[in-house]
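Asks: this one's sequence-less:
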């Protein structure tokens, strides 16, 4: 005789996790910080995160700017704080980090972003935490931040020639040169990835210089004053001050022609011309020569997509006025000026 055994009910498959991690609280270890000069104060932060499958810790990789989870602060540099699990579980835990407070910050600092990926790599929390929870703030009082400036000579750099890289450092509170200041230098990938760093110190006059070969000079150059790195995030490193850029190999060439050279005083005159190399939207200055022999800005205009521009000149009185058009230097090229031209007011 055939025995019938009731089939066991089928178990429903667990529902897929379709929600991102949630933030429940953020607390700082203190409410205020006072820093000066090269000091770095590491202020603790605690963040409670929950997720059904668990928050996924992701280590830093040079190919991605930041890891996970992280907290973003309302100041720069050093805006991001990497968090790591300190208590509880990845499903419900306290994630902690250290906020690197330096003299680069001042005033009220607060968390303005939080990011956390879950274990499925499909759901991410990416919000301003102020929109969902009460968030703390940190009052920072700072002074004597180092200033850093990097220039190259000669510029524009002739092809195949070496260049002198010069670093100048000063105290932004007093304006005085900063002697014996530790400065880190790097080139190309070393500006955004670990490795290739040269550590130097400024001389008694607050400067440091070195010669770069033509091969090295073609790449991005960077300099920074290092601070103390976060224990959870040795890179990107803590930066107190920085500067960087490429050695420029071009100078702006500016043509300028007034539509008229003699008009009644107070009449507008279009000044037309072209600028190379092309920088669409670049703001140009119309300058007029004043009696004290100084050139002063009297109007501005923008470079159109064609490389041409129009600026209006207005001779204010019955006299002959000297004008020129100035293209300020930028990352693309060294500044350049047009030939001087005159417009007579009658």
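Replies: Everything's here; your move. None of these values were measured; they are calculated from a predicted model. Numbering: from 1, shown residues only.

Asks: switch to C-alpha atoms for all contacts and neighbour counts from now on
Replies: Will do.

Asks: how many neighbours does residue 67 have?
Replies: Burial measure for residue 67: 20 neighbouring residues, criterion other C-alpha atoms under 10 Å.

Asks: The nearest residue to it once chain neighbours are set aside and residue 80: what is the separation?
Replies: Across the structure, with C-alpha to C-alpha, 6 or more residues apart in numbering as the measure, the residue nearest residue 67 apart from its sequence neighbours is residue 60 (4.7 Å). Relative to residue 80, residue 60 is positioned 12 Å away (criterion: C-alpha to C-alpha, to the nearest Å).

Asks: Give the residue from the two that has the larger number of neighbours.
Replies: The residue with more neighbours, out of residue 60 and residue 80 and counting by other C-alpha under 10 Å, is residue 80; that gives 25 against 17.

Asks: check contacts around the more buried one.
Replies: Residues touching residue 80, when contacts are defined by C-alpha atoms under 8 Å, 6 or more residues apart in numbering, comprise 70-73.

Asks: repeat that for 10 Å
Replies: 66-67, 70-74, 98-100, 111, 113-114, 230, 233, 236, 238 (C-alpha atoms under 10 Å, 6 or more residues apart in numbering).

Asks: So among these, which ones count as buried?
Replies: With neighbours counted using 16 or more other C-alpha atoms under 10 Å, those contain these buried positions: 66-67, 70-74, 98-100, 111, 113-114, 230, 233, 236, 238.

Asks: Name the residues of stretch 128-148 that come out as buried.
Replies: Under the neighbour-count rule (16+ other C-alpha under 10 Å), stretch 128-148 has 129, 136-148 buried.

Asks: Can I get the residues you listed in a markdown table including distance to residue 274 and secondary structure?
Replies: Below are these laid out as a markdown table (distance: C-alpha to C-alpha, whole Å; DSSP: H, G, I helix; E, B strand; the rest coil):
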| residue | distance to residue 274 | secondary structure |
| --- | --- | --- |
| 129 | 49 | helix |
| 136 | 53 | coil |
| 137 | 50 | coil |
| 138 | 50 | strand |
| 139 | 50 | strand |
| 140 | 48 | strand |
| 141 | 48 | strand |
| 142 | 46 | strand |
| 143 | 45 | strand |
| 144 | 44 | coil |
| 145 | 42 | coil |
| 146 | 40 | strand |
| 147 | 36 | strand |
| 148 | 34 | strand |
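
Asks: put this beside the first:
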């Protein structure tokens, strides 16, 4: 069993970080430690100071008959380097976690003691975070994972969180090697105004969350946005190492002291769909299928931007009725067929609908296309 309460003191140093995965099973002869309590010792942290940062502290009371290391950190797997995780109420571009990666024993014994950790946070972490899990390694290389229900919380206030909002510029994609420039506009979420001169740094989303330091080392991180808050990344390839799995870190200048992280950004990609069509014939008999073949770019094997191809009929008044639909094949080829119910002249077109949202921080978006209408006579 474990318990928690709010305290006012703590020691030791940590970093800010990544969500831990379930821990590996300990060796058969390894005893399981007991998590007695988890305590947030700084339930309110104000980052509205001139430095733009504050300290969040945690105390973890543990028992283990064989004794635990004086310094606890998780050494095993790249994705399992966090010891204590506090989850936020939002998700990207809000900071999703506060994480302690190292705990140091500050009181008691190795068999029954309290380990302390401290992380630095900045306005990027504005909001409330609740401890949800603890993970430790012991001296016998055993890993132990403790889920925490109704854990203690910390609220980070006083700062102005910024966000790099997506500026979408559709890119025509055929080979996947096309270049594009991720662009965001840095906006103050409190005032709603753009922030000129903010520093923006691109990082792979595969980097661990604990690499997102609230106070980065010198030299200044990334490159600067212009006076209107617009930031443009150097050319990336559509299928390059950083697409679409990239996150942006937004920093504010803090005088001679350096920078603090103000928020996150979203370099979301927008693809402009292209298509071709060939009608097998523009005169057919009643009940004879009208056949249309063609290509869609980008092909699904290059980028999953198009999920369907529609054959549509003009029914008047600016309304188009979808009469046939197929997904494009992996190579982008498609075949549509439709048999008209009666003789007459039909105005038909091929349309490839887009997907996703144009809103910022919503991921991959595709802008659809509609080809010019073709008249088919059915006799």
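Replies: Looks like it came in fine. It should be emphasised that the depicted structure is a prediction, and the values quoted were computed from it without experimental measurement.

Asks: you'd agree residue 40 of the second structure is up against residue 151?
Replies: Yes. With contact defined as C-alpha atoms under 10 Å, residue 40 of the second structure and residue 151 form a contacting pair (9.0 Å).

Asks: can you tell me which residue in the second structure aligns to residue 49 of the first structure?
Replies: Residue correspondence to the second structure (TM-score structural alignment): residue 49 of the first structure is matched to residue 62.

Asks: same thing with residue 339 of the first structure?
Replies: Under the alignment (TM-score structural alignment), residue 339 of the first structure pairs with residue 371 in the second structure.

Asks: That match reaches residue 294, doesn't it?
Replies: No. No contact is recorded between residue 371 of the second structure and residue 294 when judged using C-alpha under 10 Å, the distance being 11.3 Å.

Asks: And these two? Which one has more around it.
Replies: Of the pair residue 371 of the second structure and residue 294, residue 294 is the one with more neighbours under other C-alpha under 10 Å, namely 17 against 14.

Asks: And the closest residue to the more buried one other than its chain neighbours, how close does it get to residue 352 of the second structure?
Replies: In space, not counting the residues next to it along the chain, residue 294 of the second structure is nearest to residue 277; the distance is 4.3 Å by C-alpha to C-alpha, 6+ apart. Computed with C-alpha to C-alpha, the distance linking residue 277 of the second structure and residue 352 of the second structure is 11 Å.

Asks: Same drill for those two, tell me which one is more crowded.
Replies: Ranked by neighbour count (other C-alpha under 10 Å), residue 277 of the second structure and residue 352 place residue 352 first, with 23 against 19.

Asks: show me the contacts for the nearest residue to the more buried one once chain neighbours are set aside.
Replies: Excluding the flanking residues, the one nearest residue 352 of the second structure by C-alpha to C-alpha, 6+ apart is residue 309, at 4.8 Å. Neighbour list for residue 309 of the second structure: 275, 294-296, 322, 324-328, 334-336, 350-353, 369-370 [criterion: C-alpha under 10 Å, 6+ apart].

Asks: corresponding residue for residue 160 of the second structure in the first structure?
Replies: In the first structure, the residue paired with residue 160 of the second structure according to TM-score structural alignment is residue 144.

Asks: any idea what residue 190 of the second structure aligns with in the first structure?
Replies: Correspondence of residue 190 of the second structure to the first structure, assessed by TM-score structural alignment: residue 173.

Asks: What helix or strand is its match located in?
Replies: Counting by DSSP states H and E, residue 173 of the first structure is held by no secondary-structure element, helix or strand.

Asks: In contact with the nearest residue to it once chain neighbours are set aside, which residues?
Replies: For residue 173 of the first structure, ignoring the flanking residues on the chain, the nearest one in space by C-alpha to C-alpha, 6+ apart is residue 144 at 4.8 Å. With contacts taken as C-alpha under 10 Å, 6+ apart, residue 144 of the first structure has the following neighbours: 35-38, 103-104, 170-175.

Asks: can you count the residues close to the residue lying closest to residue 348 of the second structure once chain neighbours are set aside?
Replies: Taking C-alpha to C-alpha, 6+ apart as the measure, residue 348 of the second structure lies nearest to residue 313, with 4.7 Å between them; neighbours along the chain are not counted. Neighbourhood size, residue 313 of the second structure [other C-alpha under 10 Å]: 20.

Asks: what secondary structure does residue 313 of the second structure sit in?
Replies: The three-state label given to residue 313 of the second structure by DSSP: H, G, I helix; E, B strand; the rest coil is strand.

Asks: Tell me the spacing between it and residue 375 of the second structure.
Replies: Shown here: residue 313 of the second structure relative to residue 375 of the second structure, a distance of 10 Å by C-alpha to C-alpha.

Asks: Between those two, which contacts overlap?
Replies: Once C-alpha under 10 Å, 6+ apart is applied, the residues that residue 313 of the second structure and residue 375 both contact turn out to be 346-349.

Asks: Which member of these is positioned nearest residue 206 of the second structure?
Replies: For those, the minimum distance to residue 206 of the second structure (C-alpha to C-alpha) is 42.3 Å, reached by residue 349.

Asks: The nearest residue to residue 315 of the second structure once chain neighbours are set aside sits in which helix or strand?
Replies: Residue nearest to residue 315 of the second structure in three dimensions, not counting chain neighbours: residue 321, with 6.7 Å by C-alpha to C-alpha, 6+ apart. Using DSSP H and E, the element containing residue 321 of the second structure is strand 319-326.
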